[in-house]
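In: let's see this in three dimensions:
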Amino acid sequence: MSGTEEPVLFRTTGRAALITLNRPRALNALNHEMVRRIDAALTAWVHDPRVETVVLTGAGERGLCAGGDIRAVHDDARDGDGTASAAFWRDEYHLNARIARYPKPYVALMDGIVMGGGVGVSAHGSVRIVTERSRIAMPETGIGFVPDVGGTHLLARGPGESGTHLALTGDQIGPGDALWCGLADHYVPSGELPALLDDLAALPVPDALARHVRPSPRGELAEQREWIDACYTAGTVEEITRRLLAYGSPEAKEAAQTLFSRSPTALKVTLAAVRRARRLGSLERVLEQEYRVSCAALGGHDLVEGVRAQIIDKDRNPRWSPATLAEVTEADVERFFAPLGDRELGLDALG
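Out: Here you go, the predicted structure:
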């Protein structure tokens, strides 16, 4: 296999070690091999005194990473026993937690599309940079899944109910909203990223940033917080949709229509997951919860159907089961949070 075909590229230049996700035709979607290789590199760099900064970037023109390799998960859920997906998530979530507590600066260049698993390898980093091209989302409810990779932890900490809105709708946000929601730290124009990389190789991170950070474009969510908070504080998804429809703003009505297209089961589980994440507190405990939820989703109908409709057949017409919010019972939701016994993620034991 030639170097250009490696799914992740690693190189050290000056004081910086660079990770490049290298599946541009798949928009750098993460698979199990990539997760393992990144983790091994982070292990080596912890003990390498020449490496003072780690930088994450993506190959190609479209973005950092569109998410996990959801086709593989679909095939495993449909045709296999789910063990391959559970093993992938176990290593991926451990990597997410490791990035969050990495002892050296971890600089994520969140340029272009950053979704799902791409958020997991970037938004837990200590220095998160967005550009005018950044489009960030946790779009899982649209494929019958629930935000994972620590996404419910990040969104639960957003201002007011902004994270609940983003988790349920899966809406994409740009750089201004990412900064406001706490998913990013700095804005750098995309044209300056090559120079920033050069400076990160030569300078301490704060000095490199000082040369390139600019004021961010305005976001939209801060100005919409009144209706977002008024509607998404409701106790159930049914009540949220009622409030959105009744509120009177076009943005609220559009959000309601988005929710009606999402998996009813995924919506109810996502609302419960975000609310519980607020109480759980630490990223590790939330990842434990997400692992339970993800493994439960493998045995359900909507994940396979959602990926079929959105990604494989592309008919954009998923047939959710249950088909309505009213049919999704509390017991249906609670099943996703059931303990896994000796199959738990095991992050709590790591401290």
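
In: from now on I want contacts and neighbour counts done on CA atoms only, so please keep to that.
Out: Noted.

In: my read: Ile129 touches Val114, true?
Out: No: Ile129 lies out of contact with Val114 (C-alpha atoms under 8 Å); the separation is 11.5 Å.

In: looking at these two, which one has more neighbours?
Out: Comparing Ile129 with Val114 by other C-alpha atoms under 10 Å, the one with more neighbours is Val114, at 32 against 28.

In: which element follows whichever strand or helix holds the more buried one toward the C-terminus?
Out: Per DSSP states H and E, Val114 falls inside strand 113-115. The first helix or strand that comes after strand 113-115 along the chain, using DSSP H and E, is helix 117-120.

In: for that next one, packing partners?
Out: strand 63-65 (3 or more C-alpha pairs under 8 Å, 6 or more residues apart in numbering; DSSP states H and E).

In: what's the strand it packs on packed up against?
Out: strand 53-58, strand 106-110, strand 113-115, helix 117-120.

In: save those as CSV, and put in distance to Glu92 too.
Out: Output for the helices and strands packed on strand 63-65, formatted as CSV (distance: least, C-alpha to C-alpha, whole Å):
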stretch, distance to Glu92
strand 53-58, 16
strand 106-110, 17
strand 113-115, 15
helix 117-120, 8
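
In: want to put them side by side, so please do this one too:
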Amino acid sequence: MDKAVARGHKRDRKTGLGMDIEALAEGVLAGERRALARAITLIESGRADHRDAATQLMARLNAADHGREAMRIGLSGTPGVGKSTFIEAFGMMLTARGEAVGVLAVDPSSARSGGSILGDKTRMERLSREPAAFIRPSPAQSHLGGVARRTREAIALLEAAGFGAVLVETVGVGQSETVVAEMTDLFVLLLAPAGGDELQGVKRGIMEMADILLINKADGELQAAATRTCSDYAGALRLLRKRPQDPEGFPKAMTVSAMEETGLARVWDEMTELARWRRESGHWERRRAEQARHWFEAEVREGLLARLGREPVRGAMATLARQVEAGEITAAIAADTLLREYLGG
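Out: Prediction:
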């Protein structure tokens, strides 16, 4: 066995995926679906050696300077609003236009509820069979940070593989919206036709994050209700403080029908127009830079929390906790002692 083959086998054992990092990176850059799937499996793994290999992979792709940039679209909405139907119809429309579409699902609640979001491939049968589309649900996680890290890296992998549009779906109305908004370029809120009472139930913070509000199910008997709801939301949006990153007319409310596949092309046109304006104004680049800084700081926090769970820190923390419980030391002094001893604070 020559040295090159030996090195390859050594790296194979490190990733545990039957492929070395260099070959994996080359496969992703070539747009090979099998390599992309393996790469995402690697970054999803919580094993320490796999995390090290994932870090090497991401560094290799970053060094490649491939210059590929997807439009990252965050999508949220309450259960039953038709997110899966919309994503499938929207994705099929985009692939018909020659776009390569990636779909990622962020589901921080699945560890508790076993949410149906992990059935995305069965709920989007047409899109899952489309050669220009790639659907990947997030693994169940007990905390949002783990999902966020893997989703951010998965977005980068899809970009490196040449996908021009990446849809990041979240389960709806909660902390996950903020997380997804911090890793995407545009944030879309999908809503169902409703009356004034339901309008009051949408959190102001989520509306302020949204770039486009889409009133789905604007068909059949719900057409009139959808039009009224769209007008109500458009009025509500006009009352919000105008954002410096928005051109005139944004954020805006629109009606669509995922079932009848109407209004989808207009939504994409509005998205691309907003993206064009933000690029020309410099906001796009600034926003990406701010997001990179945000996730760097998040990684540092995650790393510090992880260190607290390891020995000998965990043992020292348990000892100090017992002293705090017994009233022998205050919580503030105990925390300061631990941080000084193990973090040099």
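
In: superposed, what's their TM-score?
Out: Comparison of the two superposed chains (TM-score structural alignment, normalised by the length of structure 2) gives a TM-score of 0.31, and 179 aligned residues with a C-alpha RMSD of 6.5 Å.

In: I'd like to know which elements the strand holding Val114 of structure 1 is packed against.
Out: strand 63-65, strand 135-137.

In: and of these, who's closest to Pro194 of structure 1?
Out: Evaluated over these, closeness to Pro194 of structure 1 peaks at strand 63-65, with 14.6 Å, by C-alpha to C-alpha.

In: after the closest one, which helix or strand is next?
Out: Next element after strand 63-65 of structure 1 (DSSP H and E): helix 70-79.

In: so how many other residues sit close to Pro194 of structure 1?
Out: Neighbour tally, Pro194 of structure 1, other C-alpha under 10 Å: 10.

In: one more: the one 3 residues further on?
Out: Burial measure for Leu197 of structure 1: 18 neighbouring residues, criterion other C-alpha under 10 Å.

In: do the one 5 residues further on as well
Out: For Ala202 of structure 1, the number of neighbouring residues by other C-alpha under 10 Å comes to 15.

In: over to the one 3 residues further on?
Out: The local packing count at Val205 of structure 1 equals 19, with neighbours defined by other C-alpha under 10 Å.

In: isn't it right up against Ala16?
Out: No: at 9.7 Å, Val205 of structure 1 does not count as touching Ala16 under the criterion of C-alpha under 8 Å.

In: so for the two, which residues contact both of them?
Out: Shared contacts of Val205 of structure 1 and Ala16, defined by C-alpha atoms under 8 Å, 6 or more residues apart in numbering, comprise Thr53.

In: where do the strands of the stretch 151-300 of structure 1 begin and end?
Out: Counting by DSSP state E, counting those that start in this stretch, the segments of the stretch 151-300 of structure 1 that form strands are 186-187.

In: same question but for the stretch 51-200 of structure 2, I mixed them up
Out: Using DSSP E, counting those that start in this stretch, strands in the stretch 51-200 of structure 2 cover 71-77, 101-106, 133-137, 165-170, 186-191.

In: so for Val300 of structure 2, which of these sits nearest?
Out: Of the strands of the stretch 51-200 of structure 2, nearest to Val300 of structure 2 by C-alpha to C-alpha is strand 101-106, at 21.3 Å.

In: re earlier: possible to save the strands of the stretch 51-200 of structure 2 as CSV with distance to Leu42 of structure 2 and mean neighbour count?
Out: Listed next are those as CSV, based on distance: least, C-alpha to C-alpha, whole Å; neighbours: other C-alpha atoms under 10 Å:
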stretch, distance to Leu42 of structure 2, mean neighbour count
strand 71-77, 22, 23
strand 101-106, 16, 24
strand 133-137, 13, 20
strand 165-170, 19, 26
strand 186-191, 27, 24
